[in-house]
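Colleague: Mind looking at a prediction? Sequence and model below.
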Amino acid sequence: MPKVEHQNSTLLTDDELRTLDAHWRAANYLAVGQIYLMANPLLAEPLTPAHIKPRLLGHWGTSPGLNLVHTHLNRVIQARDLEALCVWGPGHGGPAVLANSWLEGSYSETYADVTRDAKGMERLFRQFSFPGGVPSHVAPETPGSIHEGGELGYSLAHAYGAAFDNPNLLVACVIGDGEAETGPLAASWHSNKFLDPVHDGAVLPILHLNGYKIANPTVLSRIPEPELDELLRGYGHEPIHVTGDDPLQVHRAMAGALDRALDRIELMQRTAREGGVAERVRWPVIVLRTPKGWTGPAEVDGEPVEGTWRAHQVPLAGVRENPDHLRQLEAWLRSYGPEELFDSDGRPGADVLACVPEGDRRLGATLHANGGRLLRDLPIPPLDAFAVPVDKPGATLHEPTRVLGSLLERIMEETSGRRDFRLVGPDETASNRLEAVYRASGKAWQAQILQVDEHLERHGRVMEILSEHLCQGWLEGYLLTGRHGLFSCYEAFVHIVDSMVNQHIKWLRTSRALEWRAPIASLNYLLTSHVWRQDHNGFSHQDPGFVDHVLNKSPEVVRVYLPPDANTLLSVADHVLRSRDYVNVVVAGKQPCFDWLSMDQARAHCARGAGIWDWAGSAGGDREPDVVLACAGDVPTQEILAASDLLRRHLPELAVRVVNVVDMTRLLTREEHPHGMSDFEYDGLFTTDKPVIFAYHGYPWLIHRLAYRRTGHGNLHVRGYKEMGTTTTPFDMVVRNDMDRYRLVMDVIDRVPGLAVRAAAVRQCMADARTRHHEWIREHGTDLPEVADWAWSG
């Protein structure tokens, strides 16, 4: 059993100890004040019910521990002149982080009306978790934050994302013991196998064990300390333990723990950078055990509170109505000695501010938490060098993502010196045909490398781990601190991060309304290995619903693109990689696909977002269409064009218009989305009274939801994926889901007035083709030759 190492106390002077404790007490006072008070911030008069908020909201339990960490980070940042960022995993401890930002002055610099005096203190208290104020969690409104505290599990992944390619940055990460029980956080401990001590910064995890969640004990606080020590060592860390409830002893121990951890980090980085040591290093982790609700009420109404789950949120409820609780609250607040901490005007005293760094060294003022201020434009080369030649539509085939891979390779090359672009994905870069990037950068890897391994590098910038949570968390942290990236994933399994992208979208929506937050690079998804070409992996790999999830979110933030071929994918990629403050979802195939548009045509088509392909239909000139064939996605586009081809051969008198949609949000109205079409534009494309047969990549009801307000919605008939999946042939996938060319022709005949009788023989021919298909694949295991060998004849 390993020896459990507790930190020896740093030899703090009496003055240092006094000022550290003063800062910590001031932060605790401010945290309590935010939860309870709306007036009388300095307790200049006895508390009355009128001074108390009508609704008591917030989380006290974790706040003293967060205040302790913030106080001691201030000390080492100031003493060592560190460039530092802190990710607050227990982000529901918003009162603590806000309190420290106000104390150091960064809050008042950000919000001029919340001055660092009694008037500003009252405003700080009143606005907390109050209508028209600020959230109770650490949020975009909080200076120094890159991490929303509402949902737990992502802090450590965010911290590592911030540290990648930030060689001078220390990222402290406070991990709550409740958060430590989540799956994403458990996987995040493995991030240290990807942290390059030469080119990356350092992450210092601080595991805060206060014993309880909302109503239950936490696992890591209840296992024996030697067992926890073994666990952390198994993850590749060197644990340093700080335990106690005596403030002065804990101050000494915490100071010693931080000094020891930072000395070790400095030694490991210097050794790697100067001596070229290639072995994986073991980074320190601090295990901090303090009581939940420390320094708060020990007992309320005869029940123990401090050190129990009862301290989690508001330890004293009903303060307005209960005189005993009111007296207990006042005693609690006065126990911090506010008259010693603030002058008569409410300004923090010299002792309180003695450990606070200056300028952008303050945690609330670090530029890394406002990454848009550090962001540089991505050097994207001209697309023509990567475009595939298209002399006529449908004459050649390419794998779109392989074409994109060459562009990404060049971007990797162009950013090799500045190191501000990363590609992340769950073990699928080569599978998704993006392996060209390996010529510019290998895969980041600090664990053992064998001779049979390929493309593993100590300094690589391609990030692969079989955890979508980590890929998402790393990239979010990387983007939020001022860099660029792309997340490539199998379409069906990106759902694993549904909740994470939801949180990031909320962050972006809020931060866009804050003038002081500079725009950051967009979060870009490339979803491939998609539903229609997962015929070999089967039903478990077939789910196109991430688009539905994203399009439910804030319209000013989300964008969804379905490029139908290689050149349109290049054009879309160029756009999304240059964009700011969006979540862009790009769905594109990796299998050989027909080339429909030249590079110039692709640019124009993507700029429109949706447009008529005159060459693909038969309603040329001034002729009004009898039917509109619409499509979105590569396989639906091919099936619509094949259906158009059949209609031109079998029903040449029929006027057919083909419309392709690249930008899904174009289908919305302009009032609902910035990219939405006016009714005039929409009606011009789709008509107001003609049947529209729409082949869509995903679940068909999404198209109805996007277009439900349009005049011609009643004429809209959508085909798409309807959970009819299995292991089968590629064409059988579309047949099973009634999106095949033969079914689409039948839909036209069924919906164009007058065709039901006149084209009955054609319809029967299409139905017979579907029957022939079923018999053929069961005998031969391949698609019909007329399907497999089909090419556009226009």
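Modeller: Thanks, I have it. Worth saying up front: this structure is predicted, and the values here are computed from it rather than measured.

Colleague: Every contact and neighbour count from this point should use C-alpha atoms.
Modeller: OK.

Colleague: Could I get the contacting residues of the spatially closest residue to residue 426 that is not a sequence neighbour?
Modeller: For residue 426, ignoring the flanking residues on the chain, the nearest one in space by C-alpha to C-alpha, 6 or more residues apart in numbering is residue 466 at 4.4 Å. Shown in contact with residue 466 (C-alpha atoms under 8 Å, 6 or more residues apart in numbering): 425, 426, 427.

Colleague: another structure for you, compare them:
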Amino acid sequence: MVIQTTGAATRAGFAASPLEEREELALYQRTTNYLTAAQIYLQENFLLREPLKPEHIKDRLLGHWGTCPGINMIYAHLNRLIIRHNIDMFLITGPGHGAPANLANLYLEGSLQPFYPELTLDEAGLGTFIKRFSWPDGFPSHLYPGLPGTIHEGGELGYSLATAFGAAMDNPDLIVACIVGDGEAETGPTAAAWHSYKFLHPAESGAVLPILHLNGYKISNPTIYGTMSDADLSRLFTGFGYKVRIIQASQGDARMAKALDEAYRDIRSIQQIARSHQSVALPAWPMLILRSPKGWTGIKQLNGKRIEGSHRSHQVPAIDVKSSQTSLEAVEQWLRSYHPEELFDERGRPRPEVLALCPQGNHRMGSNRHTFGGLIYEPLVLPQTQRFAVTRGLTTSNIEPVAQYVKEIIVNNPQTFRIFCPDELESNLLGAILEVTSRNYQWPVADGDEDGSAQGGRVIEVLSEHLCQAWLQGYLLTGRHGLFPSYEAFLNIISSMMDQYAKFLKSSQEFAWRLPVASLNYLQTSTLWRQEHNGFSHQNPGFINTLLNKKPDVARIYLPADANCVVYTMDQCLQDTDTINLIIAEKRPFPQWLSFAEAVAHCRAGASVWQWASTAQGIDPHVVLVGIGDNPTLEVMAAAQIIRTELPFLRLRVVNVVSLFTLTPASEHPQGLEDDLFEAIFTAHAPVIMNFHGYPSALKQLLFGRSRLERFHINGYCEEGTTTTPFDMHVCNGTDRYHLVIQAIRLAAAHPSCQHIAIRMNELIASYQAILTEHRRFIQRYGKDPDSITQWQWQMPAD
């Protein structure tokens, strides 16, 4: 691998005097600002060795200039800090569309060249580099996985700070600097993320240095934080618990350097106290606020309108350069103001004094080893799954055995596995995990909160799905493992975050140097079918639909029907890399359908015929009845028992699906089935009734491309139900056993050999509809499901 694993940040000849330091800082920033602006505009004449002409300008001007000078200032000073103190540090840039600034720094420090050999530090490499920005098959206008040092794109604002904290966890020597843009700071996820340090143990983990970059404007409006006074900002962030330092860019590099040196000393002081086994009460971690003019050092005015220091510099300050001589002259004057002839020699190489501020080896922020999580990744030490097997035929929670399994993972992997959960661990019957660890919380807690501890802990609970997702992303992308348990309804809150992460994984697979990282695993429980306490507002299985639209190499959805299947599925997901795995399992007691060996075979297949539950071993069925999910499967099994007992002349095949993508054609997904295998399970001609956990539209999407789609009849959640009984939730949505029996009768009656069913169809259907009517009367009178439902057990009739 091209990333160096050794190499000091310091080097001979680094300027020691404050004056020389300031000169190097100024020269370096002038260079990165030039490279940034050049990337946005130039396709030729990269060093302005001739007058600027329209043909030198790119036809498509893309990029966000306004935030870039501030990013360049921060990057330069972080480089200085790394060199001076020999720090293990990398940068997360929240304003991801400031990518030309990051690229300029990555180019100068040499982090790009190992992956893009043509980007040499000479005139040819410089021209290739500048032209590549926002060019077809080049670098996009935002950060992305094709750039070394990147673990956060900034494609959706709000998640940079929490991602930085996730990366710092269990990395005691690491400091993650994070630039939070003032537009990003307006988002809810960022507002919550300021509290992340309260979950960061200063002895076992590294540190995050937040830098709030205030340049005053969004696309066309002032930012909230940009309009606040220094006094108000100081009060706000001091109230959050930070030690705040505010720097005006106009104060110059000396003030910025002093503030960063002080912040670094604050971090090390807190860590040294904690690591000497002393209590650190309410540590005031440092944060910086940098005020810089929007579009600083750029065009001051154009056509009588202010550009620098206004929203007009947010993206491309002069967009009509090829058609307006005035704009062309303004851009040329701007670019020449950096004096590129002083920055590069006659061969187009950056002058040595420019490169003096670049750290060496893996101390370069773009080459920091933590940003290449695949290099650090090691598989988890997993327990033997058979030890957590549940006896077939018992009735027990599908979740509690997996809690015992995860307990051992925590014991076996004390520094590389964490659980991030939105305050629902015990509610989801995973509380047994707290027998071997605690909830990590660094702020004082009241007596009696015995499960919370400032002494580490592998469980982090906070009532913010955004924080859980971003922490987990930062943790995974720096080479570790994790689990995100959640109520079903609330995973939808982070659907767009999951979407961004899926895109990151998909793009990462396009670069051979992005080695695989541990998969992101969701355990989705407290599902819609058992929301009798929370009601209609908590009934939403839509996260399935969102994940269905992700790239097939990335997305996996599992609906195990019993505890043995849940344990085996979890074990497989924790061994996966570069995927997003969704496991859906209800926490309430369920019948256990399969032995552990049967569960393993079933899960490996993804879908299989349960011959023991079918009539005549499921051979030549009139109807195929399919359960997908633990609650729908329970109703399928109850319907199968009714049919076997009361309608023995109806030939029935029972199928269970655990991996949802087995329904899709093999050409569409790695877990999809070839047509012959699909028909071996679902037959080629028999009608198929699918009883599904989620929205019926999800199965329609998956089945598209299969032959004779008209024979598939899909039941699922159809936005019906409220605070009612568990069985009535199924009745409201037509997924209960009696509706299934009625469907089976109707479909079987159309078969030529089932005239005896057709003759009695009206009578049979009326009898089951009467049961449903009586069910309604019963629950309205008693407020509960009848014993015939709650005490139902599977019984195996003799064939």
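Modeller: Nice, I can see it. Keep in mind that what you see is a predicted model, and the values were worked out from it rather than measured.

Colleague: Report the TM-score for the pair.
Modeller: Here the superposed chains carry a TM-score of 0.96, computed using TM-score structural alignment, normalised by the length of the first structure; 775 aligned residues with a C-alpha RMSD of 1.2 Å.

Colleague: hey, where'd the strands end up in the stretch 301-450 of the first structure?
Modeller: Under the criterion DSSP state E, counting those that start in this stretch, strands of the stretch 301-450 of the first structure are mapped to 303-304, 397-398, 421-425, 443-444.

Colleague: Relative to residue 543 of the first structure, which of these is closest?
Modeller: Comparing the strands of the stretch 301-450 of the first structure by their distance to residue 543 of the first structure (C-alpha to C-alpha), the top pick is strand 421-425, with 17.9 Å.

Colleague: helices or strands next to the closest one in the packing?
Modeller: Identification of packing neighbours for strand 421-425 of the first structure by 3 or more C-alpha pairs under 8 Å, 6 or more residues apart in numbering; DSSP states H and E yields helix 400-414, strand 462-464, helix 468-480, strand 484-490.

Colleague: redo that, cut-off 7 Å
Modeller: Applying 3 or more C-alpha pairs under 7 Å, 6 or more residues apart in numbering; DSSP states H and E, one finds that strand 421-425 of the first structure contacts strand 462-464, strand 484-490.

Colleague: Packing partners of the shortest one?
Modeller: The one in question is strand 462-464 of the first structure. Packed against strand 462-464 of the first structure by the contact rule (3+ C-alpha pairs under 7 Å, 6+ apart) you find strand 421-425, strand 443-444.

Colleague: Need those strands in CSV (columns: mean neighbour count and distance to residue 606 of the first structure).
Modeller: Shown next, in CSV, are these (neighbours: other C-alpha atoms under 10 Å; distance: least, C-alpha to C-alpha, whole Å):
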stretch, mean neighbour count, distance to residue 606 of the first structure
strand 421-425, 24, 24
strand 443-444, 22, 32
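
Colleague: a markdown table for those strands, including distance to residue 560 of the first structure?
Modeller: Listed next are these as a markdown table, based on distance: least, C-alpha to C-alpha, whole Å:
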| stretch | distance to residue 560 of the first structure |
| --- | --- |
| strand 421-425 | 19 |
| strand 443-444 | 28 |
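
Colleague: Tell me where the stretch 451-600 of the first structure has strands.
Modeller: Counting by DSSP E, counting those that start in this stretch, the strands of the stretch 451-600 of the first structure are 456-457, 462-464, 484-490, 523-528, 558-561, 583-587, 593-594.

Colleague: Need these in CSV (columns: distance to residue 626 of the first structure).
Modeller: As requested, the strands of the stretch 451-600 of the first structure are exported to CSV (distance: least, C-alpha to C-alpha, whole Å):
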stretch, distance to residue 626 of the first structure
strand 456-457, 57
strand 462-464, 50
strand 484-490, 38
strand 523-528, 35
strand 558-561, 28
strand 583-587, 30
strand 593-594, 27
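
Colleague: between those, which one is nearest to residue 433 of the first structure?
Modeller: If you check each of the strands of the stretch 451-600 of the first structure against residue 433 of the first structure by C-alpha to C-alpha, strand 523-528 wins as the nearest, at 9.5 Å.

Colleague: What range does that closest one cover in the second structure?
Modeller: Taken onto the second structure by TM-score structural alignment, strand 523-528 of the first structure occupies residues 520-525 there.

Colleague: and residue 79 of the second structure, how many neighbours does it have?
Modeller: Number of residues near residue 79 of the second structure (other C-alpha atoms under 10 Å) recorded here: 25.

Colleague: I'd like the distance between the equivalent of it over in the first structure and residue 60 of the first structure.
Modeller: Under the alignment (TM-score structural alignment), residue 79 of the second structure maps onto residue 74 of the first structure. With distances taken as C-alpha to C-alpha, to the nearest Å, residue 74 of the first structure is found 21 Å from residue 60 of the first structure.

Colleague: Could you do residue 224 of the first structure as well?
Modeller: 26 Å.
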